[in-house]
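Trainee: Generate coordinates for the sequence data below:
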Amino acid sequence: MKLSLLIPTVPATVEQAVPFARQVAHGSQLSRLWQGQSYGLEPAATFAYLAGAGYPVPAGTCVLVTPLRHPAQAALEARTVAAVTGHTAIMGYGPGSQVTQRARLGTVYEKPVDASVEFVRAARSCLAQPWDPMVHRASPESPPRYFHSGEALPPVVHPGVQLGLGVLRSRMARVAGKVADAAITWLAPASYLRQVVVPEVAAGAKSVGRPRPSVVATVQVAVARRGRSPVDLVHLSAGGHLVLPHYADMLIRAGVDAPTNDPVSAAKALISGGGFLYGSPSDIAADLTEYAEAGVDEAILNLTGVHTRYGTDEALLDLNEILAATASVHW
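Mentor: The predicted model follows:
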């Protein structure tokens, strides 16, 4: 299993992302720098700035919401990231919450899984990637409802783009196995990945005769230190997700009772259920081993809670202690 790093903040200035790009550039244990959806600076622009500043590190997104972009624009951004960094870009997409859909579209996706599949198909078509009959298959009886690809973009030389889907529940996991290059999770405990996500992704891939796409897990982590409150760190890292019904439903399916109307209980449940790794660096290394054993190909370390409360230096201190603890682990 590879380890990667999430920029643990939504940068208000591009310079705020530099310490984390530097860590990936100089740390051999980290494979990629990731960024989530941003309502500040566009992630593709941030990665382009970092490349120009001397940090052309492999980049990815987990995940960008489809109500904000057309597939052609997504394809343009994705191949730009690949071209400017000189590395294959992994760009993840998802439908977002119903609140986001209504705010940006004036309505909601009646079938968000179908919308996500159409988005990936359309973006792949715009990229003019090699023909994949499962991705490009179209039925005259069922024309695209949400996204139409249009013509491929004019060719540009780049190292390649992998298109991922944000995965919470079994149906999205199965379709990710059919059409995506990566299935990207958020808050999902290792046990849920082992029992549900990885098997469903594999089953989806097998049903269409293709290799299983990679499973990428975003893992919330924080080193236990005197004076720190793990409940506080959960709220700072994932509080906005814990109140959303689709995340609550996924956690219930994972055996984590995280009530949307009780933030303290939800945070404690997430910690005890393995959705937020809090402890010594060696404890966290052991917990990460469970993700590897579950079939995860890449774990993205998310230190947003630590960064929000204590700043960049503390976040990097946690990161380097975790990396030191995992240096001798063979996944």
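
Trainee: For the rest of this, base every contact and every neighbour count on C-alpha atoms.
Mentor: Fine.

Trainee: gap between F276 and L242?
Mentor: 12 Å (CA to CA, to the nearest Å).

Trainee: One more sequence to fold, the one below, so I can look at both together:
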Amino acid sequence: MNTPELTAEENDFLVSTSQVNAEGVHVWQFDPTCPVDVVRHKLSGRYPFRMNRHEYYEIVFLRSGSVMWQVQDSMVGENEGDLFIMTNPKYHRVTEHSSSEIQAESLFFHPELVKSAWGSDFRALEDFFSRDRSLPHVFPAECGLPQEIHHLIQQISTKLPATDLRARLTVRAYLKMILVLLMTHAGMPERSSVTGSDRRRVAFDSFKPLFQLLEKRYSEPVSPNDAARVMHMSPSNFRRTFKQVTGQSFVSYLNNFRVAKAQELLASSDMPISEVGLETGFCDQSYFGMIFRRLTQATPRQYRRQIQQVRRHKDYDRATSSYFYNA
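Mentor: Next up is the predicted model:
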């Protein structure tokens, strides 16, 4: 199977739009019968992502370039041949400090997929991969692990889509090998009854009333003090706790969310740019343009033009393919 190729613009659009909700949760459209996917990315530091988190596991092998990841409020560097791991629901993103041209191969999968293969040990597996200090986010090429795991990722890609039982069993076997390799290199600690992942989920859940409010009222003024009142916290406690949970200040988080909504409108409608700004909560157009450019490395007009160009290119490819197929 040939894994899908995404341009930098397409992939940025993919991650920045409706697949990331008000809670900052990125939802990947897995095949429900076998929730695993392998994707080759062409990324760019010119198109930094919005902070997001997810429940699935993410393993990224860097084929070329360098990436500066933001994980919560920390920065983690990944170079060519390194492996980036995200197995707990922390907010993270590719930042603008990354190379302008990046090629990566990513493995996404739900840990439940290997539950049957681990049996009663599955809980211990979850505990290990959810701990803050069990696993480093980056394994360097020099340790040899990235090449081993990349080979297994490539083997998985040849079995996708896993449309029959044999293919699904093979994918699960390769995933188990990957997880065993990661645990072997990191070392298996003593099991704990409460994990870092459990604590983060409780913290995320506590902020759900605020995230629901933002989803409904992002076009209206919402100040940090308004948010603190929703959460029944003092302003100072709210600012500190929100930063600990999301890795961002409330104003930065809200701006990122509003810009993502603006990207959706710019890509899916002909609404004038001034109206897009107002619709997404930016009362001042110059401020809207400044924040949009800071977060996407493009003006709203440039972004709309880029999306239109990508779509025209894809429509041309479809028309050409159809012509040659029917000729």
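
Trainee: Can you pull the TM-score for these?
Mentor: The TM-score (TM-score structural alignment, normalised by the length of the second structure) is 0.30; 168 aligned residues with a CA RMSD of 6.8 Å.

Trainee: before we move on, the earlier item: so between F276 and L242 of the first structure, which is more surrounded?
Mentor: Applying other CA atoms under 10 Å to F276 of the first structure and L242 shows that F276 carries more neighbours, namely 28 against 25.

Trainee: Can you verify my assumption that the more buried one contacts V221?
Mentor: Yes. Assessed by CA atoms under 8 Å, F276 of the first structure is found in contact with V221 at 5.9 Å.

Trainee: Which parts of the second structure are strands?
Mentor: Remark: strands assigned in the second structure by DSSP state E are 5-6, 36-43, 57-64, 67-71, 74-78, 83-86, 92-94, 102-109, 138-139.

Trainee: Could you check the angle the fifth one makes with strand 67-71?
Mentor: Going by axes from the mean of the first three to the mean of the last three CA atoms, to 10 degrees, strand 74-78 of the second structure is angled at 150 degrees with respect to strand 67-71.

Trainee: Report the buried residues of strand 74-78 of the second structure.
Mentor: 77-78 (16 or more other CA atoms under 10 Å).

Trainee: what's the angle from that strand to strand 57-64?
Mentor: 50 degrees.

Trainee: One more: the fourth one?
Mentor: Strand 67-71 of the second structure and strand 57-64 are oriented at 160 degrees to each other (the same axes, to 10 degrees).

Trainee: just the angle between strand 67-71 of the second structure and strand 36-43, please?
Mentor: 120 degrees.

Trainee: And strand 67-71 of the second structure, what does it pack against?
Mentor: Under the contact criterion of 3 or more CA pairs under 8 Å, 6 or more residues apart in numbering; DSSP states H and E, strand 67-71 of the second structure touches strand 74-78, strand 92-94.

Trainee: wait, which of those strands is closest to Q147 of the second structure?
Mentor: strand 74-78 (14.2 Å; CA to CA).

Trainee: Show me what the closest one is packed against.
Mentor: Checked by 3+ CA pairs under 8 Å, 6+ apart, strand 74-78 of the second structure has strand 67-71, strand 138-139 packed alongside it.

Trainee: just to revisit the earlier point, turn the helices and strands packed on strand 67-71 of the second structure into a markdown table, including distance to E215 of the second structure.
Mentor: What follows is these, written out as a markdown table (distance: least, CA to CA, whole Å):
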| stretch | distance to E215 of the second structure |
| --- | --- |
| strand 74-78 | 27 |
| strand 92-94 | 20 |
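
Trainee: Those: which one's closest to Q154 of the second structure?
Mentor: strand 74-78 (19.9 Å).

Trainee: quick one, which of the helices and strands packed on strand 67-71 of the second structure is nearest to S236 of the second structure?
Mentor: Comparing these by CA to CA, strand 74-78 comes nearest, at 21.6 Å.
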